[in-house]
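Chemist: take this sequence and fold it.
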Amino acid sequence: MRLGSPLNALLTGSSILPAQLADPHLEIDPDQELQVIHNLVRLHGKVPGLGLMAGSEYHLTTYGIWGYALITSPTFRQAVELGLRYLDLTFAFSKVELKQSAGVASIVLSVDHLPPAVRAFVAERDSSAIQVLQRELFGVSLPLRAMEFTFAPNAPMSQYEAMFACVPQFNTEFNRATFDEQWLNLPLPKSNETSAKFCEVQLESLLSRRMQRGGVSAWLRNKLLADISSSPSLAQIATDHFMTERTLRRRLTTEGTSYRDLLTEVRQTMAEELLTSTGLSVSEVSSRLGYSSPSAFIHAFQKWHGCSPRQFLDTRPEQVKRD
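Modeler: Next up is the predicted model:
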């Protein structure tokens, strides 16, 4: 709106009505939000620092109970770990990891699972939002050793310096903020152990309700869609969300499905879409879907359709093809 676009233009294709935005109980699913991001980038992608501007609007209070849980955590490390544990309850589209080695810590953001058109925007937005949250937790910015982005700069260096208090490196291997590991052990000024425990109980309840609302299978399907290239195991997904593999498997069985069935379903759906609408080669599609080799993908595709990916495409001459 601040950039001059009508609200209807930003909501195009999202199934969100302008009047609904006044409802404080409205829940917008990730697909709807991603469509709005697509519209924003399409309309204003040439605005310098669009992602930085968007990220600066996300404050601790924006996240509700998740933000309050961070504020009341005992240390910065515990705030980061809790934040990542319940990242599904936030607006972030990046996959975020905390990595530590030889006295250095890094917050690494991966956006490879997103459509190429929005990756740079999301990486800048989420990196900026994290920087704002860190600043609000301490009241000052902790010094970064380095800020890196996998893409070329989208704004004057002065905008990046104002956000990150350093000059980022671009066209690097990772989207990553690096800092001294010792900062993770700093106590937070508003820590409160009782409040922190209460918040975590509430966050766990929110996450459970979100999973149950559409069923565990719908939740897991969305997890796989977001991370299909690495095809995380059921055990890893269960561990990441603090439940046992047995519990997660039992819930899926109750809903009449299994991890293997959902993984096959997601791969089949995405294979058809990638082959017919992106122009990616069979080898590239195989990699995107997490297969160990193109031959393994071709074998699976033949089981689904009774023909090879190339034969499948040959029956659709109107679609984009690429050898």
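Chemist: hey, let's count contacts and neighbours off CA atoms from now on
Modeler: Fine.
Chemist: so residue 112: helix, strand or coil?
Modeler: Recorded secondary structure, residue 112: coil (DSSP: H, G, I helix; E, B strand; the rest coil).
Chemist: isn't it right up against residue 120?
Modeler: No: Residue 112 is beyond contact range of residue 120, at 10.1 Å (criterion: Cα atoms under 8 Å).
Chemist: the more surrounded of those two?
Modeler: Neighbours were counted for residue 112 and for residue 120 using other Cα atoms under 10 Å; residue 120 has more, 22 against 14.
Chemist: so which elements touch the biggest helix by length in the chain?
Modeler: As assigned by DSSP state H, the longest helix anywhere in the chain is helix 116-138. In terms of contacts (3 or more Cα pairs under 8 Å, 6 or more residues apart in numbering; DSSP states H and E), helix 116-138 is packed against helix 30-44, helix 50-55, strand 104-110, helix 157-164.
Chemist: just say which of the ones you listed is most tucked in.
Modeler: Burial of the helices and strands packed on helix 116-138 is given as mean neighbour count (mean count of other Cα atoms under 10 Å); helix 50-55 ranks first at a mean of 21.
Chemist: following that one, which helix or strand comes up?
Modeler: helix 65-72 (DSSP states H and E).
Chemist: tilt between the helix or strand following that next one and helix 116-138?
Modeler: For helix 65-72, the succeeding helix or strand toward the C-terminus, using DSSP H and E, is helix 76-85. Relative orientation of helix 76-85 versus helix 116-138 (axes from the mean of the first three to the mean of the last three Cα atoms, to 10 degrees): 140 degrees.
Chemist: to compare against the first, here's another:
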Amino acid sequence: RGLLGDDFVPSRVEFKHPRQVAESRYVEVFGRLPVFSSSRHAISLPMDSLDVPMLQCDSDTAALCIERGERIKARLSEENSIVDEVREMLLLRPGYFPGIEVVAEKLNMSGRTLRRRLREHGIGYQKIVDDLRFALAREYLQGTNMRIEQIASLLGYSDPAHFCHAFRRWSGCAPSQFRDGLSLA
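Modeler: Just a heads-up that it's a prediction; the model follows:
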């Protein structure tokens, strides 16, 4: 759960030994009843968990991501709107920017309803994601010595070139030029 989030439930859990405590305790810990007296000890993950970046496995990187996210969150408007709720949700898992359907489900609404509510505030989901990525990118470029490749990965880009292209679109310059401009100032 530390790597995949509090709502993570393995698809299967197996133990070689027989049940040792009440079934409810296993369900509490694993979210499901394990198979006992199996030929192996195993925890199987759902296939979609492979799509979730596990940045938290490096405690220093996770701490940095959380700190930077908290900084940005502090700058956000005090008004508690659906836009703020979406931003908050996106900042909870550093480096993981799920699709609108996933966020809508977490907010107990359909993707269509979330799109409509965001439109009422004059913003789209992708704009929120891009704004957060741009803010985080500036934070990482200004406040760390991380390589561009690392920053791209932290922002959910599989290819640093895609990150560089997006950053140029957001700021008018390449990430390295942005960082160099800071050191000249």
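Chemist: now the helices and strands packed on helix 116-138 of structure 1 in CSV, with distance to residue 67 of structure 1?
Modeler: Formatted as CSV, these follow (distance: least, Cα to Cα, whole Å):
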stretch, distance to residue 67 of structure 1
helix 30-44, 19
helix 50-55, 15
strand 104-110, 18
helix 157-164, 20
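Chemist: to residue 270 of structure 1, which of these lies closest?
Modeler: Residue 270 of structure 1 lies closest to helix 30-44 among these, at 14.9 Å (Cα to Cα).
Chemist: so that closest one matches what in structure 2?
Modeler: Aligning helix 30-44 of structure 1 against structure 2 (TM-score structural alignment) gives no matching residues.
Chemist: cool, stretch 299-306 of structure 1 as well?
Modeler: The aligned range for stretch 299-306 of structure 1 is 165-172, by TM-score structural alignment.
Chemist: centre of the chain versus the longest helix of structure 1, how much separation?
Modeler: 11 Å (Cα atoms, centre = their mean, to the nearest Å).
Chemist: now for the helices and strands packed on helix 116-138 of structure 1, which one comes closest to residue 249 of structure 1?
Modeler: Among these, helix 30-44 comes nearest to residue 249 of structure 1, with 24.3 Å by Cα to Cα.
Chemist: show me what that closest one is packed against.
Modeler: helix 7-11, helix 116-138.
Chemist: just name the most buried of those.
Modeler: helix 116-138 (a mean of 21).
Chemist: tell me the helix or strand right after it.
Modeler: strand 146-148.
Chemist: which part of structure 2 matches that following strand?
Modeler: So strand 146-148 of structure 1 sits over no part of structure 2, by TM-score structural alignment.
Chemist: buried residues in that strand?
Modeler: Residues of strand 146-148 of structure 1 classed as buried: 146-148 (neighbour count, 16 or more other Cα atoms under 10 Å).
Chemist: surely residue 56 of structure 2 meets residue 62?
Modeler: Yes: taking contacts as Cα under 8 Å, residue 56 of structure 2 lies within contact range of residue 62: 4.6 Å.
Chemist: helices of structure 2, start to end?
Modeler: Going by DSSP H, structure 2 shows helices at 23-30, 59-75, 82-92, 100-106, 111-120, 125-143, 148-154, 160-171, 175-184.
Chemist: now the ones you listed in a markdown table, with distance to residue 6 of structure 2?
Modeler: Listed next are the helices of structure 2 as a markdown table, based on distance: least, Cα to Cα, whole Å:
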| stretch | distance to residue 6 of structure 2 |
| --- | --- |
| helix 23-30 | 11 |
| helix 59-75 | 15 |
| helix 82-92 | 11 |
| helix 100-106 | 12 |
| helix 111-120 | 22 |
| helix 125-143 | 22 |
| helix 148-154 | 20 |
| helix 160-171 | 29 |
| helix 175-184 | 33 |
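Chemist: quick one, which of these is nearest to residue 45 of structure 2?
Modeler: helix 23-30 (11.6 Å).
Chemist: the closest one - contacts with which helices or strands?
Modeler: Helix 23-30 of structure 2 packs on no helix or strand, going by 3+ Cα pairs under 8 Å, 6+ apart.
Chemist: buried residues in that helix?
Modeler: Buried, per 16+ other Cα under 10 Å, within helix 23-30 of structure 2: 26, 30.
Chemist: I'm done for today, thanks for sticking with me.
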